[in-house]
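Asker: dropping a prediction and its sequence here:
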Amino acid sequence: MPAFDAQDLIERYIGVWNEPDPEIRRKTVHDLWAEDGLHVLRPPQEMHDRAVALGFGTAVLEARGHEELHARVTRAYEEFVAPGTYLFRIQEPARVLRDVVTFRWESFDRGEDRVTGGGLEFLVLGEDGRIEADYQFVD
């Protein structure tokens, strides 16, 4: 695996979720994730509980490959950032152990000037330094 700057990686990662330009967002998805990269989300507790109540043993959401990843990032942008309500920010610096990078992030409500949520990101990198698996744990 080539040397990389983990802090730069997570800044670009958070940046893509806040990116207003669809073409820059698409290019950044391609730059950050491997072609068959995976984003797995353990949803917020309320959503998880509703899925279990419907008979699912667990609730896990995933997007695989550049097209699904771009759609996932775009949907999050459109729902949370585009209306001007939220901004995603890094809460704590990157930690690295071999091919794994972890960090905490937060959602910030601009109107109320307060943190409204966040989570833990667990990134597994491939030999080329791009994300192969992205595990997101929402608080």
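Answerer: That came through fine. These figures come from a predicted structure and were not determined experimentally.
Asker: drop to CA atoms for contacts and neighbour counts, all remaining ones
Answerer: Will do.
Asker: please enumerate the strands of this protein.
Answerer: Assigned by DSSP state E, the strands in the chain fall at 33-42, 61-64, 86-90, 95-97, 100-109, 114-125, 131-138.
Asker: for those strands, which one sits closest to N18?
Answerer: strand 86-90 (6.5 Å; C-alpha to C-alpha).
Asker: tell me how far that closest one lies from the chain's centre.
Answerer: 11 Å (C-alpha atoms, centre = their mean, to the nearest Å).
Asker: what helices and strands are in contact with that strand?
Answerer: Other helices and strands packing on strand 86-90, by 3 or more C-alpha pairs under 8 Å, 6 or more residues apart in numbering; DSSP states H and E, are helix 6-18, strand 100-109.
Asker: for comparison:
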Amino acid sequence: MSKVADFVARYTAVWNEADADRRLKAIGELWASDGHYANVSEEYRGHEQVDAAIREAYEDFILKGFTFKVHEYHENHDAVRIIWHMVPAGGGDVAAVGTEFIILDADGLIRIDYQFMDVDPAAQ
């Protein structure tokens, strides 16, 4: 597994992680201590706030029967773009599509993570 493939797998796993302690540990291994995550409505800075954002998504989607899966990803120097799908955990149609645009620091930790909600081409 390449370094970027490993990063993408660990990034995706943190959004699906049920155990709060493992999730917080994974956040510390992925984000810089002052890392920034921004979705379409809020901004979060630092491990505690990023944890709150991920916990909220977990409660809103994973606990309601969905899971996040990588559709594709691309790397460009210190940036990674991940296109993900939210799907029913038991299988079924894509319920949501999003893109993460991530800038990494010199240590390979997330400095900035911008989330964009995309339109599923199949739904058009």
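Answerer: In hand now; what should we look at? Computed from a predicted structure; not experimentally measured.
Asker: follow-up on the earlier one: redo the strands of the first structure as CSV? Include mean neighbour count.
Answerer: Putting those into CSV (neighbours: other C-alpha atoms under 10 Å) gives the following:
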stretch, mean neighbour count
strand 33-42, 20
strand 61-64, 16
strand 86-90, 20
strand 95-97, 12
strand 100-109, 20
strand 114-125, 18
strand 131-138, 20
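Asker: so how far is Y44 of the second structure from the aligned partner of E127 of the first structure in the second structure?
Answerer: Correspondence of E127 of the first structure to the second structure, assessed by TM-score structural alignment: A106. Distance, A106 of the second structure to Y44 of the second structure, using C-alpha to C-alpha, to the nearest Å: 21 Å.
Asker: now D21 of the second structure
Answerer: Between D21 of the second structure and Y44 of the second structure the computed distance is 19 Å (C-alpha to C-alpha).
Asker: what does H74 of the second structure give?
Answerer: H74 of the second structure sits 24 Å away from Y44 of the second structure, going by C-alpha to C-alpha.
Asker: picking up where we left off before, next, format the helices and strands packed on strand 86-90 of the first structure as CSV and append distance to L87 of the first structure.
Answerer: Formatted as CSV, these follow (distance: least, C-alpha to C-alpha, whole Å):
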stretch, distance to L87 of the first structure
helix 6-18, 7
strand 100-109, 5
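Asker: contacts only, for the counterpart of G65 of the first structure in the second structure.
Answerer: Applying TM-score structural alignment, one finds that G65 of the first structure aligns to G46 in the second structure. The contact partners of G46 of the second structure, taken as C-alpha atoms under 8 Å, 6 or more residues apart in numbering, are 31-36.
Asker: would JSON lines of the residues you listed with distance to A52 of the second structure be doable?
Answerer: Supplementary listing: the contacts of G46 of the second structure in JSON lines, determined by distance: C-alpha to C-alpha, whole Å:
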{"residue": "W31", "distance to A52 of the second structure": "14"}
{"residue": "A32", "distance to A52 of the second structure": "16"}
{"residue": "S33", "distance to A52 of the second structure": "14"}
{"residue": "D34", "distance to A52 of the second structure": "14"}
{"residue": "G35", "distance to A52 of the second structure": "13"}
{"residue": "H36", "distance to A52 of the second structure": "12"}
